[in-house]
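1. sequence and computational prediction follow.
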Amino acid sequence: MKSLFLTLFIGFSLWASAQNKITGTVTDTNNQSLSNVIVSLPEIHKETITDKEGKYGITNLPNGTFTVVFSLVGYTTKTGSITLSGKEIQWNVALEESIIHMDEVIVSTAFNKLQSQNVMKVEHAGLKSLQQKGAATLIDGLATIPGVAQVSTGTAIGKPVIRGLSGNRVLVYSQGVRLENQQFGEEHGLGLNDAGVESVEVIKGPASLLYGSDALGGVLYFNPEKFANPKEFKADFGQRFFSNTLGSNTTLGLKTSTENWKFSVRGSYNTHADYQIPDGDRVTNTRYNETDLKSGIGYSNSSFSSVLRYNFNKLDLGIPENGIAQQSTSHNTQFPRQAVNNHILSLHNNFYFKNSKLDVDLGYLYNDRSEFEDSNVANLHMKLSTLNYDLKYYLPKTGRIETIVGIQGMHQTNTNSGEEYLIPDAQTNDFGIFGTANYEWGKNVLQAGLRFDNRKVTTEEHGIEGNEGYFAAIDKNFDSFNASLGYKTNLAQDFTLRLNIASGFRAPNLAELTSNGVHEGSNRYEIGNADLQNEQNLQTDLNLEYKSTHFEVFANGFYNHINHYIFISPNGNVIDGNNVYDYVQENARLYGGEAGIHFHPHPLDWLHFTSSFETVIGQKDNGDYLPLIPANKWNNTFRGEFNIKNWWKEGFATINIESTFAQNNHSAFETRTPDYTLINLGLGGKISLGKSVFQLNLNANNLSNKTYISHLSRLKSDGIPNIGRTFVLGISFMI
């Protein structure tokens, strides 16, 4: 730790005192001023927007060479490189119209490149676009992204699935730090609220090079909402209503900034009754209530920037055990229920030197999870404390080569105070060191990296040997070397190829190593295995994309081989009426991909048609199918965009037809799931009534009130359908 402080002190002494500034005007190709153009320097997290005359200005910039990005919906994103050395630079830019897409800066990958420059295909979705689809929760919105699904328990609990992998195989990042919330549990959801989230990035494939253990299947990276621009004060209010669950979601946000300081705070409250199935019955105790608070404070100057964020999330969740029983529209949860308090504190620092940069991310997470069976005394009470650190040093650029070296680590403790134990008291310590380089020439980009990780797990003995709930003490080390290699090129104008080969790993979690008892909600007696090895995978990805003014097409294919895949298997014994399952390992493979088009016909400039298909097959080496593999899905959307005079702007109307195929490739412990088709409608835009301006969204999901059961629903074994028809009304406005 002393060496870290010494490094930072030396860095402070080397800072330059230059006050660089960029100003200019942004127009279209007809020399007409463009307002609300986002002008950003992603490498140093600086951003502003153009005013009504198309003018912009960014101050307090460090010395060095940086990429500047100009982006506006409906226009081609423009980038350029600029060298700052203690003076003001004027830069005027003209943007060309491009109806179909806007290039995005990808934060979750190593070098924060634009998607068009990135060697890896990363899905990027703004939360506003997900909410326009009528999603009730954050995980509902994520499940509309090709290659992403969810394992759900009613409407309250959802766990992300990326190309057939879920649980501890998918890593979630929020506020720049890894989310740790006992995600091994089947009844443990994402635990994040969409309020105060700007966008999400999805890495579909092993990302252990940057993120270490648990990123074997992919990463969900949530970007927090941006601060206000300098000298601005903004306040907004949003309200959504959900007919099916008689639910509501309320949010209020405030933010302001000076040239150096930034402040934000947002609170939200989410409440839902039991969800209703198409025949009119409600699924008992699927109700839930959620309180969420997010706040942030930032400071930046020409040499340094720092952002401190805090998120408190409180969940009161009903656990459905009796299926369709007592009918009620109450929002008060019954027994059994969960109470989860989650705290995330993160500190993100950037230190700018003459030709290099140091990023220091620190995070502290505290997850307090209680389960109440039949009284207000918790049967199960787990407290998880996690301290994360992540240091990345961006070396001075050498010719066309950019290089990053870094270290990451985690110290985690789990303690129990209830009568029941799912996992023992334990400590987990991670340490990783890595390096990665990016080489760009012409229309080609090559990126490679190497990493070493160590995870140490120690647990305490608990209980009486030979009895249920006994945990033997373990002291285990898990080591892994991983590498990645990616290549991107333009085969022709507007035609891009990306090829990536990467390895990843996942150390066994505490439940897999130590379980000895009936797992809540599973109705099975699970026995862990302290001799489990790392899961180690190697995945190959191929991405082809063609983008023109009026047409896009993409095809993504992958093959993922996993050594020592961990799963549970019945051993034929029965304890207290529950079948006994062991945690075992076997090699496995997953393969499939996504393909789609986006067509914007000319001269029907108001019309968009998108279509995507996704498929994944998961098998063990003996040919048996893996559990929890999502069914093939075909998604089609017609979207019309319009303006009605001056009172309805940015208007849209959508018709979505979501066809899910029958899942016949199920594991031995699952059953076949029939096919189904859902029809969803959407309408919205920015409406002006006098001096009042508000954003309106109206959705009708499952319009035909189709009775269906998702293959990944945990209520499927009880024959309980998913949610029926629901109308969603959302209104938001600036105060």
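-> All right, it came through fine.
2. contacts, neighbours, all on C-alpha from now
-> Noted.
3. which parts of the lengthiest helix in the chain are buried?
-> In the chain, taking DSSP state H as the definition, the longest helix is helix 2-14. The neighbour-count check on helix 2-14 (16 or more other Cα atoms under 10 Å) flags Gly11 as buried.
4. tell me the first helix or strand C-terminal of the helix or strand that Asn556 is a member of.
-> In the assignment (DSSP states H and E), Asn556 maps to strand 551-575. Following strand 551-575 in sequence order, the next helix or strand is strand 578-599 (DSSP H and E).
5. contacts only, for the residue nearest to Asn697 when sequence neighbours are not counted.
-> Leaving aside its sequence neighbours, Asn697 sits nearest to Gly684 (Cα to Cα, 6 or more residues apart in numbering; 4.3 Å). By Cα atoms under 8 Å, 6 or more residues apart in numbering, the contact set of Gly684 is Gln132, Gly651, Phe652, Ala653, Gln695, Leu696, Asn697, Leu698.
6. which SS class is the most centrally placed residue in the chain?
-> Centroid check for the chain by Cα atoms, centre = their mean gives Leu220 as the closest residue, at 2.8 Å. Look at Leu220: counting by DSSP: H, G, I helix; E, B strand; the rest coil, its state is strand.
7. ok, now which ones touch it?
-> So Leu220 contacts Val170, Leu171, Val172, Tyr173, Val200, Glu201, Val202, Ile203 (Cα under 8 Å, 6+ apart).
8. in strands only, show me those.
-> Val170, Leu171, Val172, Tyr173, Val200, Glu201, Val202, Ile203 (DSSP state E).
9. hmm, back to that, of all pairs in the contacts of Gly684, which one is the farthest apart?
-> Ala653 and Gln695 (13.8 Å; Cα to Cα).
10. buried residues in the helix or strand following the longest helix of the chain, which are they?
-> Where DSSP H and E defines the elements, the next helix or strand beyond helix 2-14 is strand 20-28. Using 16+ other Cα under 10 Å as the test for burial, strand 20-28 gives Asn20, Lys21, Ile22, Thr25, Val26, Thr27.
11. just checking, the third one touches Gly86?
-> So the one you mean is Ile22. No - contact criterion Cα atoms under 8 Å: Ile22 and Gly86 do not qualify, at 10.9 Å.
12. ok, second structure coming up, stack it against the first:
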Amino acid sequence: MKNTILYILLLVASFTYSQNTLSGKIISENKSPLQGVAVHIIENNSFTETDIYGNYSLQNVPKGTITIVIYLYGYEQKTEKINSNQTTIKLDFTLAEKEQHLDEVVVSTSFNKIQSQNVMKVEHQTVKQLQENGASSLINGLSSIPGVNQVSTGASIGKPVIRGLSPNRVLVYAQGVRLENQQFGEEHGLGLSASGIESVEVIKGPASLLYGSDAIGGVLYFNPEKYAQTNSFATNVNQQFYSNTQGTNTSFGFKASPNNWKLLLRANYNSQADYKIPTGDHIINTRSIEKDLKYGIGYANSHFSTDLRYNYNNLNLGLPEEDIENSGFRNPLFPKQDIDNHILSLNNKIFFKNSKIEADFGYIFNNRKELESIDEIALHMKLKTANYNIKYYLPKWKNLETIIGTQGMHQTNANFGEELLIPDATLNDYGAFITTNYEWNKNAIQAGVRFDKRNINTSEHGVIGEEGYFEAIDKQFKSFNFALGYKTNLTEKIISRINLASGFRAPNLAELTSNGVHEGSNRYEIGNQNLKNEQNFQTDINLEYSSEHFEFFINGFYNHINNYIYISPTQAMIDDNDVYEYLQSNASLYGGEAGIHFHPHPLDWLHIRSSFESVTGEQENGAYLPLIPANQFKNNIRTEFSISNWFTKNYFFTQINYTFNQNNVSAFETKSLDYTLVNIGFGGVIKLVKTKFNVYLNANNLLDKSYIAHLSRLKNDGIPNMGRNVILGLNFDF
């Protein structure tokens, strides 16, 4: 017995402390060592940088086949796949000077390919890039990506729109888990702060194969901030000032990675006053106060890694309405929302010799209050969601990679306020899928199938025949879906992709059960218990050309949706409110995006970018779908230079964005006029003694243009969007 216990202890010790080490040297073509080269292992997201001698070292390298990405601005990027089952690995690199954009690693499509290898076209932007380009908020920054827009209520509430599909048709992932925060509501925003988010990936098109219901229109996948490099620590302070709202945003972060452990802490405070329109007037009660706190603790060795993260977000924001008596400056007035959002996530990876298991577990608690006065809580909903996502990466066979996975979700909604938008309910999801990726020469094909089942049970509430009555329901929705994609390098510089995929969305509680006045839209909404799954089929074609000094892309899509759910006026009225009901009809959306990036030689400091995006949405009877963004033509001219030794990596840009008329409107929308916005920005890195920090100064809507975006919910009240807004940002790394 003693020998058995001793054997187990020795086995555990070897499992815990045995480490694979990767090290080497990186030099230029003229044999000079390169400092600051990033060395990134995709499988466990560990990274380091070379020292002044070009040397690097990484411990806790995962077992099995790993992908190493090497990159330094101004040099070619290299990607290497190696087998790391040996204890010590030596790997040197020689990099050639080359004007090349980073070929990002895509996390949201499971196989973790770099963009040029990926079968699906995925947009990738870092939060730093979005902020330097003038983003005043996270969702505002996303709307600069071709094909992505937002439905906004003032400056604080924004809901993502991907190629004309929004609310529950776009799935949001944060910290590796599905985000659930009553997103069906028109006045319910993302509930995420840009602080502590590293980057965002956007899948444009049905992603039900990987994510299940509600990914019928696409996915926003937010990657959290990375931990510090191994055996190091870092402190960061970020400060922003906004002229239009007299707002401030302060973020403080600390992270450390001693040996196998990783720690992270970030706190953020954001305060915005009412926004100002070009006439000089302020839109009363568009103010907000946001507090955000993020923790992270991780552990990794060569056999496994674990990452536990927690995010608390409190958002206190005003809801603009008529006849609000102005008082104070920043504190939101009534009516207002007070929202607590908790996200707890646990990511685990277990590495075997030639395979691995990845398991994500999440718990989200959304505590949402809508207050009419200090004594009246009109709405109070508590949404609790537990979910899991488990994937097994089978051993690679020749060039064939396969993943099998299962996902599930248990969710409860409980009401405590005077009014009910949706009844108390319980929702259970289950899904299982298999997907395969096969590569040969310069080609890749990816395919997969999936089955999902969703059960929805609600409680009866109220008096039959009266407003606010909810009949108890017990519904089950099922769906099979598939995806098939092919990528090929037509030439060394041209990549072509074609993807065929189906997706589905089960009707949400509001669509099934509504029976009352929705204060956010001032209409009496009636649900429909007979609604079926939305089921879609999309064809997506992508063509890209990339050379050292010129790039272009063109994306085209056609998306057919059976049983598209929409809300329609009935011509009836209840208590002076127009009555709307939820109906279904087949629909189609089609359009695409195209763009260029030109940085001519020898003027490598000059970058010219232009893009055009268009989407049209129609029902089978020819009527237009609601909330379809207007066509847009975006242009950006950017110069890069260094002013002096103490002020380097400077840039200056001018954006001229033209939004076309939107005349293709639904039965309860009005047409929108065209407008042109001009934005400028300037920034760089300042070095003072031993202190180094980034600074940027942006002016959005420089000409103080008065306009109303088609997707603004304040449009019906004739309220323009924000006027000129100057943003000053400072970012200190210690």
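-> Received the coordinates, thanks. Only a predicted model underlies this, so the values are computations on that prediction, with no experimental measurement involved.
13. and the TM-score between these chains?
-> Superposed pair, TM-score by TM-score structural alignment, normalised by the length of the second structure: 0.97. Supporting alignment: 725 aligned residues with a Cα RMSD of 1.5 Å.
14. if we can go back for a sec, now do the residue nearest to Asn697 of the first structure against Ile723 of the first structure, distance only.
-> 23 Å (Cα to Cα, to the nearest Å).
15. what's the answer for Ala502 of the first structure, then?
-> 38 Å.
16. what's Leu491 of the first structure aligned with over in the second structure?
-> Aligned against the second structure by TM-score structural alignment, Leu491 of the first structure finds its counterpart in Leu490.
17. chain neighbours aside, what residue packs nearest to that match?
-> Counting by Cα to Cα, 6+ apart, the residue nearest Leu490 of the second structure is Ser496, at 6.7 Å.
18. which strand or helix spans that neighbour?
-> Applying DSSP H and E as the criterion places Ser496 of the second structure in strand 494-505.
19. quickly note the distance from the residue nearest to Ile114 of the second structure when sequence neighbours are not counted to Asn223 of the second structure.
-> Leaving aside its chain neighbours, Ile114 of the second structure sits nearest to Val105 (4.1 Å; criterion: Cα to Cα, 6+ apart). Counting by Cα to Cα, the gap from Val105 of the second structure to Asn223 of the second structure is 11 Å.
20. again with Thr616 of the second structure
-> 31 Å.
21. swap in Gln407 of the second structure?
-> 19 Å.
22. repeat that for Leu308 of the second structure.
-> For Leu308 of the second structure, the distance to Asn223 of the second structure (Cα to Cα) stands at 14 Å.
23. same check on Val119 of the second structure?
-> Distance from Val119 of the second structure to Asn223 of the second structure, by Cα to Cα: 20 Å.
24. next one: Thr245 of the second structure
-> 28 Å.
25. next: Tyr275 of the second structure.
-> Where Asn223 of the second structure is concerned, Tyr275 of the second structure sits at a distance of 30 Å (Cα to Cα).
26. do the same with Ser585 of the second structure
-> On the measure of Cα to Cα, Ser585 of the second structure and Asn223 of the second structure end up 36 Å apart.
27. the two: who's more crowded?
-> Asn223 (20 against 14; other Cα atoms under 10 Å).
28. helix or strand next in line after the helix or strand containing that one, which one?
-> Using DSSP H and E, Asn223 of the second structure maps to strand 218-224. Next helix or strand after strand 218-224 of the second structure toward the C-terminus (DSSP H and E): strand 233-242.
29. the helix or strand just after that next one vs the first structure, mean deviation?
-> The helix or strand immediately downstream of strand 233-242 of the second structure is strand 247-256, counting by DSSP H and E. For strand 247-256 of the second structure, the mean deviation from the first structure after alignment is 0.3 Å (mean Cα distance after the TM-score superposition for the first structure).
30. can you state the direction angle for strand 247-256 of the second structure and strand 233-242?
-> Interaxial angle of strand 247-256 of the second structure relative to strand 233-242 (axes from the mean of the first three to the mean of the last three Cα atoms, to 10 degrees): 170 degrees.
31. how big is the offset of whichever helix or strand comes after strand 247-256 of the second structure relative to the first structure?
-> Sequence order places strand 261-272 as the next helix or strand after strand 247-256 of the second structure, per DSSP H and E. On superposition with the first structure, the mean distance recorded for strand 261-272 of the second structure (mean Cα distance after the TM-score superposition for the first structure) is 0.3 Å.
32. what comes into contact with strand 261-272 of the second structure?
-> 195-196, 227-228, 245-257, 287-300, 330.
33. what angle do it and strand 233-242 make?
-> 10 degrees.
34. those helices in the second structure, which residues are they?
-> Using DSSP H, helices in the second structure cover 2-17, 127-132, 138-142, 208-211, 509-513.
35. output these in JSON lines; the columns should cover distance to Asn55 of the second structure.
-> Shown next, in JSON lines, are the helices of the second structure (distance: least, Cα to Cα, whole Å):
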{"stretch": "helix 2-17", "distance to Asn55 of the second structure": "24"}
{"stretch": "helix 127-132", "distance to Asn55 of the second structure": "28"}
{"stretch": "helix 138-142", "distance to Asn55 of the second structure": "37"}
{"stretch": "helix 208-211", "distance to Asn55 of the second structure": "39"}
{"stretch": "helix 509-513", "distance to Asn55 of the second structure": "57"}
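36. which ones are touching His40 of the second structure?
-> Taking Cα under 8 Å, 6+ apart as the test, what His40 of the second structure contacts is Ser46, Phe47, Thr48, Ile68, Val69, Ile70.
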